[in-house]
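Q: I'd like to go over a predicted model; first the sequence, then the structure.
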Amino acid sequence: MRLLELKELEPFGVGGRRECYVHPENPSRCVKVLRTDDRRTVRLSAKGGLIPPSWRRQYDNNADEARELWRIHRRMGDSMREHLPRCYGFEETDLGRGLILDLVRDHDGRISCSIRELISRGFDPSRLRSAYEELSKFLLEHRILTRTLHDHNLVAKNLGNDCWRLVLIDGLGDPAWLPVARWIPVLGRRKIIKRLDRAWPRIISFAAGGGVSEQLRRKSSWDQGFLRHRGE
């Protein structure tokens, strides 16, 4: 079996549990692989809560994300790609099984930045207000449940002429043990509105605080959401 070779490539993004690479054979797609390094397992083990650390280490973010994206694609088809990446399944890599998704790029071909990175570089989030309203309408209209809408999971695609589109690249699904919001439409919409109403003020507050400093990036997990490169 031929493996995608990623070991010699630099990931463009590194999260708490996964690394993201430009697909070596298709620059319009990315490959997400699970991290296995010690920093990852130590960080997960240190978290509290009712879920034991041994289970959290084994949790497969890729499998969960694939299920959510496939569920949405069955309902919406490719129209989901306006604000969500399409999932193309899995491929074997030299770093383990990789999840293949659309890679969000700006109008000039460079990989799009997260809201966290933009704000930390001095970007005024008010320029994204219209794009946020469009995303909100999309999530509500199609009843797409999400986890907390974090600034590092929202990518701002630059369309040119100061026009933007927000794409949610992680955090889909209802984390509730009993997902009644998925089954009962009115509860689903209520939950989506609650997430949206909290996210925008949090983004504005984050900007007012100056974003993430270089020092904080080096010493904490706040480095998540910053690109290592832009795929030029």
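A: Alright, I've got the coordinates.

Q: make it CA atoms for all contacts and neighbour counts henceforth
A: Noted.

Q: toward the C-terminus, what is the element adjacent to the helix or strand containing V42?
A: Secondary structure from DSSP states H and E places V42 in helix 38-45. Note on helix 38-45: by DSSP H and E, the next helix or strand toward the C-terminus is helix 53-58.

Q: residues near R129, how many?
A: By other C-alpha atoms under 10 Å, the residues close to R129 number 13.

Q: which one's the longest helix in the chain?
A: For the chain, the helix with the greatest residue count under DSSP state H is helix 185-208.

Q: give the other helices and strands that that helix contacts.
A: If contacts are counted by 3 or more C-alpha pairs under 8 Å, 6 or more residues apart in numbering; DSSP states H and E, helix 185-208 sits against helix 115-120, helix 129-141, helix 180-183.

Q: out of these, the one nearest R190 is which?
A: helix 180-183 (8.4 Å; C-alpha to C-alpha).

Q: circling back: helices or strands up against the helix holding V42?
A: Under the contact definition 3+ C-alpha pairs under 8 Å, 6+ apart, helix 38-45 sits against helix 53-58.

Q: buried residues in the helix it packs on?
A: By neighbour count, with 16 or more other C-alpha atoms under 10 Å as the criterion, the buried positions of helix 53-58 are P53, R57.

Q: then this one, side by side with the first:
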Amino acid sequence: MLILDDKDFIAKGNERACYLHPDDKNKTVKVTYVGNKRQISKQSQKEILYYKQLQKRGIKNWKHLPQYFGEVKTNKGDGFVLELIRDYTGEVSKSFAYYLKENGAKAYEKELEVYKQYFLDNCIIFNYGMMPKNILLRKNSQTDFDLVLIDGLGDVSHFTLPNKIPYFARRRISRRWDKFVNKYLKSK
């Protein structure tokens, strides 16, 4: 069992909390925390399943997703281990929401286009949880940035069979991308 310490707490969402991995400072552990809206995180289940599908598909490019390292039992509940997204300085990357507030969406047009193309090229489905607070902006240098989805991976719809066919997957990605842009980026 992995022991997670409160001093290693990173962030918390509606159902899950992230902690710095006690044995590897380049990894994080996501756990469903006690007292959330649900005892079992359906999002965690879907996310883990989707990460396993991506591994099975042999995805090599994890540039816009944290790499997945498997499930783990912890003192705070069941969890799973992911790459901790850090800037070139070693600092944990800040949310895209932080940078949008600071600089506006126009400053990141290139990064947004590359990000969108990554999902389309790899037929990676994201859900409606893809919002600026669930995306990190990783600084590779002072002028080179990547957007990294840390929450909202996978499909929450009941009918996911079309996702296995690239044409339909890309159509779903495009529709969701348009909703993401209209909801979070149009006024920025």
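A: Noted; the coordinates are in hand. In this text, all values refer to a predicted model and were calculated from it rather than measured experimentally.

Q: sorry, back to before: relative to the whole chain's centre, how far out is whatever helix or strand comes next after the longest helix of the first structure?
A: Tracing the chain C-terminally past helix 185-208 of the first structure and defining elements by DSSP H and E, one meets helix 214-219 next. On the basis of C-alpha atoms, centre = their mean, to the nearest Å, helix 214-219 of the first structure sits 21 Å off its chain's mean C-alpha point.

Q: which SS class is the counterpart of Q45 of the second structure in the first structure?
A: Following TM-score structural alignment, the counterpart assigned to Q45 of the second structure within the first structure is A63. Going by DSSP: H, G, I helix; E, B strand; the rest coil, the secondary structure assigned to A63 of the first structure is helix.

Q: for A63 of the first structure, list the residues it contacts.
A: A63 of the first structure sits next to no residue when contact means C-alpha atoms under 8 Å, 6 or more residues apart in numbering.

Q: try 10 Å
A: Listed by C-alpha atoms under 10 Å, 6 or more residues apart in numbering, the contact partners of A63 of the first structure are G89, F90, G98, L99.

Q: chain neighbours aside, what residue packs nearest to the second one?
A: Okay, so that is F90 of the first structure. In space, F90 of the first structure comes closest to L99 once its chain neighbours are excluded; the distance is 4.7 Å by C-alpha to C-alpha, 6 or more residues apart in numbering.

Q: counterpart of that neighbour over in the second structure?
A: Matched by TM-score structural alignment, L99 of the first structure corresponds to F80 in the second structure.

Q: tell me the SS of its match?
A: Secondary structure for F80 of the second structure, judged by three-state DSSP, is strand.

Q: K164 of the second structure versus the residue positioned nearest the centre of the second structure, what's the distance?
A: Ranked by distance to the mean C-alpha position of the second structure (C-alpha atoms, centre = their mean), the top residue is I150 at 1.8 Å. Separation of I150 of the second structure from K164 of the second structure (C-alpha to C-alpha, to the nearest Å): 22 Å.

Q: returning to that earlier point: count of residues packed around the match of L99 of the first structure?
A: Applying other C-alpha under 10 Å, we find 21 residues neighbouring F80 of the second structure.

Q: give the aligned equivalent of P22 of the second structure in the first structure.
A: Under TM-score structural alignment, P22 of the second structure pairs with P24 in the first structure.

Q: element containing that match?
A: In this structure, P24 of the first structure is located outside every helix and strand according to DSSP H and E.

Q: distance of it relative to D170 of the first structure?
A: Separation of P24 of the first structure from D170 of the first structure (C-alpha to C-alpha): 22 Å.

Q: these two: which is more packed in?
A: For the pair P24 of the first structure and D170, the greater number of neighbours falls to D170 (18 against 14), based on other C-alpha under 10 Å.
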